[in-house]
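Any chance you could fold what I've pasted below:
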Amino acid sequence: MNTLSVCPCGLGDVYEQCCQPYHLGELAENAERLMRSRYSAFVYQEIDYIIATTLPIQQHLLDRAALLAWTQQLTWQKLTIKQVAKLDRLHSKVHFCADFIYNDTGVQECHEEHSVFVQMMNAQNKPCWYFLDPTVPILRNRQAVCPCKSGKKFQSCCGRFL
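Model prediction:
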């Protein structure tokens, strides 16, 4: 990886001063920054970062090998953030489009998504943003306490977005 190149996240900074600090453990200060750093992680195949920035209760259900295989099939072209919205005190949504080319066919596509992120305390008791992965089920009674530790019921907290 050429760390002196422009960071793929689209902010125009050098990677080692932009997203690399997040990949090395610095916490993203908001949902947009987490989204951008996750995109860069897909570009650089930093799968451990992708997993670590997903809601902790979902992390063990992610298939590391499948994520790596998927990223190896693609050449990422650019990230466009279309909209960032604060949904409530703990949740934000990032609408984005990630352009890529399939390596085997050369076909170019755009992965467009409305990703939801939640801020919660991490294991070191610091506020941290996490991606709520809608493809990974949270096996939880909707009346149970939300895994983001907000104190609310799952159905009226993170469950609204999954």
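
From now on I want contacts and neighbour counts done on CA atoms only, so please keep to that.
OK.

What are the boundaries of the helices in the chain?
Using DSSP state H, the helices of the chain run over residues 20-23, 31-43, 47-52, 56-59, 64-72.

quick one: which of these is nearest C128?
Nearest of these to C128, taken as CA to CA: helix 31-43 at 9.5 Å.

any idea how far R89 is from the residue nearest to Q72 when sequence neighbours are not counted?
Spatially, and ignoring its direct neighbours in sequence, Q72 is nearest to Q45 (7.7 Å; CA to CA, 6 or more residues apart in numbering). From Q45 across to R89, the span is 31 Å (CA to CA, to the nearest Å).

Likewise for Y102?
38 Å.

Which one's more surrounded, the two?
Y102 (16 against 8; other CA atoms under 10 Å).

who touches the more buried one in this structure?
By CA atoms under 8 Å, 6 or more residues apart in numbering, the residues touching Y102 are 73-75, 108.

mind redoing it with 10 Å?
70-76, 108-109 (CA atoms under 10 Å, 6 or more residues apart in numbering).

next one: A85
A85 neighbours (CA under 10 Å, 6+ apart): 31-32, 91-95, 116.

How many neighbouring residues does the residue nearest to C18 when sequence neighbours are not counted have?
Spatial nearest neighbour of C18, excluding adjacent residues (CA to CA, 6+ apart): C7 at 6.5 Å. When neighbours are defined as other CA under 10 Å, C7 has 22 of them.

To compare with the earlier structure, here is another sequence to fold:
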Amino acid sequence: MGGKTTSACPCGGKDYAGCCGRFIEGGQLAGTAEELMRSRYTAYVLRDDAYLKATWHPSTRPADNLVADEGLKWLGLEVRRHVPDGDRATVEFVARCKSGGRAQRLHEVSSFVREDGRWYYVDGSFPEKGG
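I've put the predicted structure just below:
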């Protein structure tokens, strides 16, 4: 047949290769913290531990594998806001997943820093759920 089939990106983009695939597999650097956050979500979906570690700032990067929970299935991503501030940025998002048959939501406000032109995830806080 020839040609590569296009598939939707786990982060919600129409085409994986033109969306997060260009960062995860294509070696391009994310231009914004939001692009990096979306590609990190996609890397969790794809269980790409090496990419997750490479994009996590060395000062806060855990030594353990990041995708150890085999029973976790990621279902979708909603980016709520992206606040760039020079070489720092904040991205708030909600990621939906299922673990052990139970649906869950991960609501995080993530901090990012850019060093030498490259964005890194630093850490995140978890706002309390509203009633």
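
Include distance to Y22 of the first structure when you put the contacts of Y102 of the first structure into TSV, please.
Shown next, in TSV, are the contacts of Y102 of the first structure (distance: CA to CA, whole Å):
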residue	distance to Y22 of the first structure
W70	22
T71	19
Q72	21
Q73	24
L74	22
T75	22
W76	19
Q108	28
E109	27
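
roughly how far out does stretch 48-64 of the first structure sit from the chain middle?
Taking CA atoms, centre = their mean, to the nearest Å, one finds the center of stretch 48-64 of the first structure at 10 Å from the center of the full chain.

still on that earlier bit, quick one: what's aligned to the residue nearest to C18 of the first structure in the second structure?
Taking TM-score structural alignment, C7 of the first structure has C9 as its aligned residue in the second structure.

Ok, Q83 of the first structure next?
Q83 of the first structure maps onto R81 in the second structure, by TM-score structural alignment.

I'd assumed T90 was in contact with that match.
Yes. Here R81 of the second structure reaches T90: they are 8.0 Å apart, a contact under CA atoms under 10 Å.

Overlap in contacts, those two.
34, 109.

More neighbours: which of these two?
Neighbours per residue (other CA under 10 Å) separate R81 of the second structure from T90, with T90 holding more: 21 against 12.

so who does the more buried one touch?
Residues counted as contacts of T90 of the second structure (CA under 10 Å, 6+ apart) are 33-34, 37, 81-84, 109-113, 121, 123-124.

go with 7 Å
Counting by CA atoms under 7 Å, 6 or more residues apart in numbering, T90 of the second structure touches 82-84, 109-112.

quick one: which of these is most hemmed in?
F112 (26 neighbours).

Alignment lookup: that residue to the first structure.
F112 of the second structure maps onto F117 in the first structure, by TM-score structural alignment.

Just give the closest residue to that match, not the sequence neighbours.
F131 (4.5 Å).

doesn't T54 make contact with the one you found?
Yes. F131 of the first structure sits in contact with T54 when judged by CA atoms under 7 Å, with a separation of 4.6 Å.

and these two? which has more neighbours close in?
Ranked by neighbour count (other CA under 10 Å), F131 of the first structure and T54 place F131 first, with 25 against 21.

Trace that one over to the second structure, please.
Checking TM-score structural alignment: F131 of the first structure goes with Y121.

Look up how far V67 of the second structure lies from its match.
Applying CA to CA to Y121 of the second structure and V67 of the second structure gives a distance of 16 Å.

who touches the closest residue to L77 of the second structure other than its chain neighbours in this structure?
Using CA to CA, 6+ apart and skipping the chain neighbours, the partner closest in space to L77 of the second structure is A95 (4.5 Å). Neighbouring residues of A95 of the second structure by CA under 7 Å, 6+ apart: 76-78, 105-107.

cool, A89 of the second structure as well?
33, 83, 111-113 are the contacts of A89 of the second structure under CA under 7 Å, 6+ apart.
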